[in-house]
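Colleague: here are the coordinates; sequence isn't available:
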């Protein structure tokens, strides 16, 4: 990636128009960057996706179709706290702050979830508190044919520090919004773990704002589900704010795991780091990663990097990886992106086998070494161990298949 120090005004490019995308009034919306996508709280303003839209063209529309309409009974999942229940504040109705302070839907499933969630679950870290254990919210699917819409607000008050884990299991048809606000000086970690059954479909929009001198570390970890689409949007709005976004996925035959990541450097002296890793095995295993980084005109002194790396383990698996970087100021410390998708490194296998390690064990070591970097960044020992064990199980199932 080659960048230039010339101001953005000197780099005019023709507008890219998506003719398939229109609001309900028929006006065509030119789409150049993630930030220019249309937003609305009304599902009708988006309409049902056709698969030609820029943000849907890699997604299996037919499999996600149940999430394009509001849940009637809204009983598809059950919520419970494994720890940290005392940090659950009173539920929030639509329009009740801080719900909607930052979040605005940018696709139909997020708008459906907004309308369908009459009350939002609110997790709040108290001012200047430092949590000695994570807040763990269990989200358990109640059946493959049952629907649920949800809005969850995670708020770290000034100078607080803590970790919130969203643990998804079971099976459901689940449209979910997660609104994250890290206020001045806070240090927040949010970990979303998807270990659904194979029949589950899950579309989630995570939108986060990080204020002055605050820090957010965000994880998306997906091992289970039929179609799981988790799209995180992180805005570094305050001066000196920091954002780190990590992802890990292991897709098997018939599974589609997707993340469209957006990191917006809005404030000055902000730092950002994005690293997503995935492994794929089995016929029709699929992963999609789209990474957009925007360094705004006021984001002087920014330092930003994004990378996506995928390991394809069998024939028939496919990984799509699309990094994008837009810079609107020349006064930055650095910015870049990288993407790599490949198979086993034969030299690594040869090296290990030459030292008496069997081919099966050598492959296990290579895959584990590739993926373990992400769970090792999670500062929750029990969860870290559980995720490493999940990787081991996935590798073993691939070897025995």
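Modeller: Perfect, I can see it now. These figures come from a predicted structure and were not determined experimentally. Numbers count the residues shown, from 1 in each chain.

Colleague: going forward, measure contacts and count neighbours with C-alpha atoms only.
Modeller: Will do.

Colleague: what about residue 334, how many residues nearby?
Modeller: Using other Cα atoms under 10 Å, residue 334 has 13 neighbouring residues.

Colleague: put this next to the first one:
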């Protein structure tokens, strides 16, 4: 496969294609060939009346999703499961290591620390997000003048997420000039150090997670608008109070949406990475989320291997472009190569990329 990718890469490079497009061309070429073959096979089957034209059109349209799922979801999952049993330096062939990686994983105390941090964040932040967004949706569902303005105001913060959101809240939680501590200081309260204090860093991140409840609010509003008004009218005629109407009418009708938002919020909480990445795990590893724990020995070491080669394989470049770390940056300069011997020497900057490199299997 690498030989085919390099062949296609060199072909387009010889044609003078801009360097920015070269990493994508091998993938696009393979996909074009696959779809051309699929089209010819489908056309042949239609002519032979093996399948109907509508059936062929269905398979052609659904094949886009199928190929995307196989290439970008199922394929990487299967490959990741395979390489978890190997010792792989990216630029060399994988060496079978058996279950050594898993044994080292379960012996690593930081693994359990990352699980505890992630579960703590999930179990606290997800219920708060679900309840708060549902409460705001109930208020935004009232028939009041100018309610659309308030809906917009509550939804706008969801447009600022990821790194931008974390950078914003790093300033908000600044113990000296931050907005929260400034307000507390004005009220005569000495605010905590927030992200610099292991006891307050997680509550700060949980509070920050409520910034994006507007997304769930919109989904709740769509569900609330679909509830028939006749149900509320009948309950009101029967003498049901507001709380009883909420419990016996609103919640049962909107329960599928509650479940959907709870599941998606839980998935997002388990995938939390940026919050731990930008503060390097937080004080005393209090923000060492599981995704960031995986990044430390995995992706960071990946770019160390890339830097130790003079010219990485063209198939590796798309991965380098899409990764949060860039070759040549301060974070990626974790090790330096000895020009005379071509060997890797340990660098003090390794600690900036992760707290420690992943250990090798005993026999490697």
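Modeller: Received it, and whenever you're ready, just let me know what you need. Here the structure is a predicted model, which is why all the values come from computation and not from measurement.

Colleague: quick check: TM-score for this pair?
Modeller: Here the TM-score for the pair of chains, by TM-score structural alignment, normalised by the length of structure 2, is 0.26; 163 aligned residues with a Cα RMSD of 7.1 Å.

Colleague: by contact count, what packs against the host helix or strand of residue 362 of structure 1?
Modeller: Using DSSP states H and E, residue 362 of structure 1 sits within helix 359-371. Packing contacts for helix 359-371 of structure 1, counted by 3 or more Cα pairs under 8 Å, 6 or more residues apart in numbering; DSSP states H and E, involve strand 271-280, helix 346-353, helix 381-400.

Colleague: most tightly packed of the ones you listed?
Modeller: Looking across these with neighbours counted as mean count of other Cα atoms under 10 Å, the highest average goes to strand 271-280: a mean of 24.

Colleague: same for it, what does it pack against?
Modeller: strand 242-251, strand 256-265, strand 286-295, strand 303-312, helix 359-371.

Colleague: can you list those in CSV and add distance to residue 174 of structure 1 and mean neighbour count?
Modeller: Below are these laid out as CSV (distance: least, Cα to Cα, whole Å; neighbours: other Cα atoms under 10 Å):
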stretch, distance to residue 174 of structure 1, mean neighbour count
strand 242-251, 19, 24
strand 256-265, 14, 25
strand 286-295, 19, 24
strand 303-312, 26, 22
helix 359-371, 27, 16
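
Colleague: spell out the residue ranges of the strands in the stretch 51-200 of structure 2.
Modeller: 86-87, 95-96 (DSSP state E, counting those that start in this stretch).

Colleague: follow-up on the earlier one: how about a markdown table for the helices and strands packed on strand 271-280 of structure 1, with distance to residue 336 of structure 1 added?
Modeller: Converted to a markdown table, these look like this (distance: least, Cα to Cα, whole Å):
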| stretch | distance to residue 336 of structure 1 |
| --- | --- |
| strand 242-251 | 15 |
| strand 256-265 | 13 |
| strand 286-295 | 9 |
| strand 303-312 | 5 |
| helix 359-371 | 21 |
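
Colleague: so which of the ones you listed is nearest residue 175 of structure 1?
Modeller: Closest to residue 175 of structure 1 of these is strand 256-265 (Cα to Cα; 14.4 Å).

Colleague: so what secondary structure elements neighbour that closest one?
Modeller: Counting contacts by 3+ Cα pairs under 8 Å, 6+ apart, strand 256-265 of structure 1 packs against strand 227-236, strand 271-280, strand 286-295.

Colleague: possible to save the ones you listed as JSON lines with distance to residue 366 of structure 1?
Modeller: Putting those into JSON lines (distance: least, Cα to Cα, whole Å) gives the following:
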{"stretch": "strand 227-236", "distance to residue 366 of structure 1": "26"}
{"stretch": "strand 271-280", "distance to residue 366 of structure 1": "11"}
{"stretch": "strand 286-295", "distance to residue 366 of structure 1": "20"}
